[in-house]
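Asks: pasted the sequence and its predicted model underneath.
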Amino acid sequence: MEISTTLSTNPVSDERLAEILADPGFGNHFTDHMFTVEWTPESGWHNARIEPYGPISLDPATAVLHYAQETFEGMKAYRHDDGSIWSFRPDQNGARMARSSARLAFPELPVEDFVAAVDALVEVDQRWVPVSAEGDEKSLYIRPFMFASEKFLGVRASQHVTFMVIASPAGAYFKGGVKPVRLWLEQDYTRAGRGGMGAAKTGGNYASSLAPQAQAYAKGCDQVVFLDASEGTYIEELGGMNLFLVYADGRLVTPETGTILEGITRASILELAAQRGLKVEERRIAIDEWKDGVASGEVTEVFACGTAAVITPVGELLWDGGSVTTEAGPVTTELRKSLVDLQFGRAEDTNHWMHRIV
């Protein structure tokens, strides 16, 4: 993929950038440039370009606004102590976007072009990648996304598709250190069913979580736990994270995929845990297994994982009429440290997961 570059004539000043990187928050500030490439049946992927960050113009009849044909990814770039910049398993993000694209009737962007697009943007905007001290966990959050950009109101796959990449500096997910989260057990709403789009990273899955998420906030909780759509019995995932249960006998168990998103962090945890001698299981987990397991001591730790928070311990699960509590234990703590140290270059990359950009 040939990429043309038009640099911004009005980049953020060094002084203002220093202020932003000192306290970036999440999703509040965006780099000076963005990447775009377009697809049509006649020309395939074409007109790949990096240009100044700015608004995009859409006709009111643009298909994505009416039928939600859209996919996205979430990943990060990390600055190491020597000044080099790396991403974590970007090929896996590219492969997952291809799977999401197939489910949403999009053309698939080749994985190598996905990685090249991300690399090109980060290289141009490398000054936006924060320096991170240990415990700081600052990074550049990267958002690749694809949408139906054809001006057409018929219900069919779009014949014009746009893929873009934008980036935003991000601070530590947990200010002041990792904090256990409180989860609300959702028993009315479901996230996805068999044959649906649960395994695709598409905006509709997140939109469907907003109403139950608001109810969870009202009950003093941080996230929602969704159960399966068929029986309302088996754990699926949170509104935006995957779940793991740690058992006293050394097992690490997570819900099987199919109707949940196959997280890159989730997959990495499964591999790291197996390498450390833990027995890993991907299977259906009944909600009562979680409740009863905590009560009996069989389940010793519960944690959630995702790109933004990496790994966060679950402190409490609440539902109408009850709750169970757990604490951050050694498995949660050690796995989190292993991943974060790897991403920031403080540990040897024996699995060759890190990809150098600059």
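Replies: Yep, that arrived.
Asks: CA only for contacts and neighbour counts going forward, please
Replies: Fine.
Asks: tell me the secondary structure at Ser100.
Replies: helix (DSSP: H, G, I helix; E, B strand; the rest coil).
Asks: below is an additional structure, to be compared with the one above:
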Amino acid sequence: MIKSPLQQPFIRQLPFANKLAACCAALCLGSCLILIAASQQSIKSINNANLEQLGNQLSQQLAISARPALIQGDTLSLQSLLVELASSTAIHQAAIFNVENKPVAEAGERIEGKAYMAPIHYQDSIAGHSLIIINNQPLNTRITGLLLQQLLLSLLLSACCYALCLWLGGKLSQLFEQLQALIAAPNYPNNTRRKSLPYPGQDELQQLIEQTLKGPNPAPQKNINAELALLQINFEHQDTAPSPEQLKHYQQQLNTIGKLYDGRVEVSRPYSFSALFYQNKDENDHPFKALCCGKIIEQLFSCDSNSLAFNAVVTMTSHSDDFSKQQLITQACAPPHSKGLYVDPSILAHSSVSGRIDGLNHSEGEIVFNAPYNELIERQFSALQLQLERS
């Protein structure tokens, strides 16, 4: 399994600045080496193609120039031509061979290398052939020199990258040490008052500095003493259990009604729904909202001939923590409640409810609101019926 370079022992023991500089310099050097390898491969391919073209052209040109002297048997002219050609630094050896493949004239050094040959034609037959061996040593020397220059330049760039990252890492290390000293102080975060750390960036590090100077965020206080009003709807299923489609349909209707009064509907138990109305700091009418929501639900289900038998309970508790909520739901799901809507006395005694209803019939689950509130609920009920019919 390949380990990360940062997991190597000699890397882990380095200070942060040296570690950052070493990693950046290694990345820079690796990138340069990859670029050098690619460029060298490209240069070699181009040089090989150029040598191939040069060798073919020279051998063909030599064959054309040597044809008259070869036919006439003028060896001195051939030798003079080859000596003049071999005097060039680009050619190691030049030679003319007869039809029996025996050398007629040659010049230059006999060394191993790539040979380029061209036939010497006379009328419709071959009278011999020319041979050229190219000297590619100067090109190889130049390629090697270019490679050394590129390697030196890569080392220079890596050294510059190391120095720059070492300077940057040193600045960051100083900043981290200051942050560590602030956090480790026994009087933190009081010691950060009127304290500033110079950092010109606008990034995550600046956010870390600001948060360190600001200190830890205060823990959110759970308002467990806030009141909670509950509307619990329980569908009866002694004979036939409601189908999943029916329950989904009822939940959609309850969600629509609950949103009118800032209630949150959730499935508390099988065949039961809970609409939760929490007390907030601006308003204290959550019991009245639960009562209005229960009234509209009771009217809606009563008008639906296909509706299942149900009972709804409106109650409340003085605490809104999870334990109190579950305990309240358990009490609301208890069987003693009659069909229809049942309102707990705790709701009737609340300040948001008293004075807004004229009467309550527990046996029939009927609530009579005052005239203005009754008209408002009737309008909301009519609008809701139209909305549900369209959907």
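Replies: Good, I have the coordinates. Everything quoted here is computed from the prediction, not taken from an experiment.
Asks: may I have the TM-score of the superposed chains?
Replies: The TM-score (TM-score structural alignment, normalised by the length of the first structure) is 0.18; 98 aligned residues with a Cα RMSD of 6.3 Å.
Asks: gap between the two ends of stretch 37-50 of the first structure?
Replies: 9 Å (Cα to Cα, to the nearest Å).
Asks: ok, and for it, which residues are buried?
Replies: Val37, Glu38, Trp39, Trp45, Ala48, Arg49, Ile50 (16 or more other Cα atoms under 10 Å).
Asks: which element is the fifth one on?
Replies: To tie it back to what came earlier, the one meant is Ala48 of the first structure. Element membership for Ala48 of the first structure, per DSSP states H and E: strand 44-52.
Asks: next: Leu205 of the second structure.
Replies: Counting by DSSP H and E, Leu205 of the second structure is found in helix 204-214.
Asks: next secondary structure after that helix?
Replies: Counting by DSSP H and E, what follows helix 204-214 of the second structure is strand 228-235.
Asks: how about residues contacting the helix or strand just after that following strand?
Replies: On the C-terminal side of strand 228-235 of the second structure, the closest following helix or strand by DSSP H and E is helix 244-260. With Cα atoms under 8 Å, 6 or more residues apart in numbering as the test, helix 244-260 of the second structure has contacts from Arg264, Val265, Tyr271, Phe273, Ala275, Cys293, Ile296, Ile297, Leu384, Leu388.
Asks: the nearest residue to the fourth one once chain neighbours are set aside: what secondary structure?
Replies: What it means is Phe273 of the second structure. Excluding the flanking residues, the one nearest Phe273 of the second structure by Cα to Cα, 6 or more residues apart in numbering is Val267, at 4.7 Å. Of the three states, Val267 of the second structure takes strand according to three-state DSSP.
Asks: could you do Glu106 of the second structure as well?
Replies: strand.
Asks: which residue, other than its chain neighbours, is closest to it?
Replies: Ala95 (4.0 Å).
Asks: what number of residues lie near the one you found?
Replies: 25 (other Cα atoms under 10 Å).
Asks: I'd say it and Val83 touch.
Replies: No. Ala95 of the second structure lies out of contact with Val83 (Cα atoms under 8 Å); the separation is 9.5 Å.
Asks: the helix or strand containing Gln93 of the second structure - contacts with which helices or strands?
Replies: Secondary structure from DSSP H and E places Gln93 of the second structure in strand 91-98. Packing contacts for strand 91-98 of the second structure, counted by 3 or more Cα pairs under 8 Å, 6 or more residues apart in numbering; DSSP states H and E, involve helix 75-86, strand 103-108, strand 125-134.
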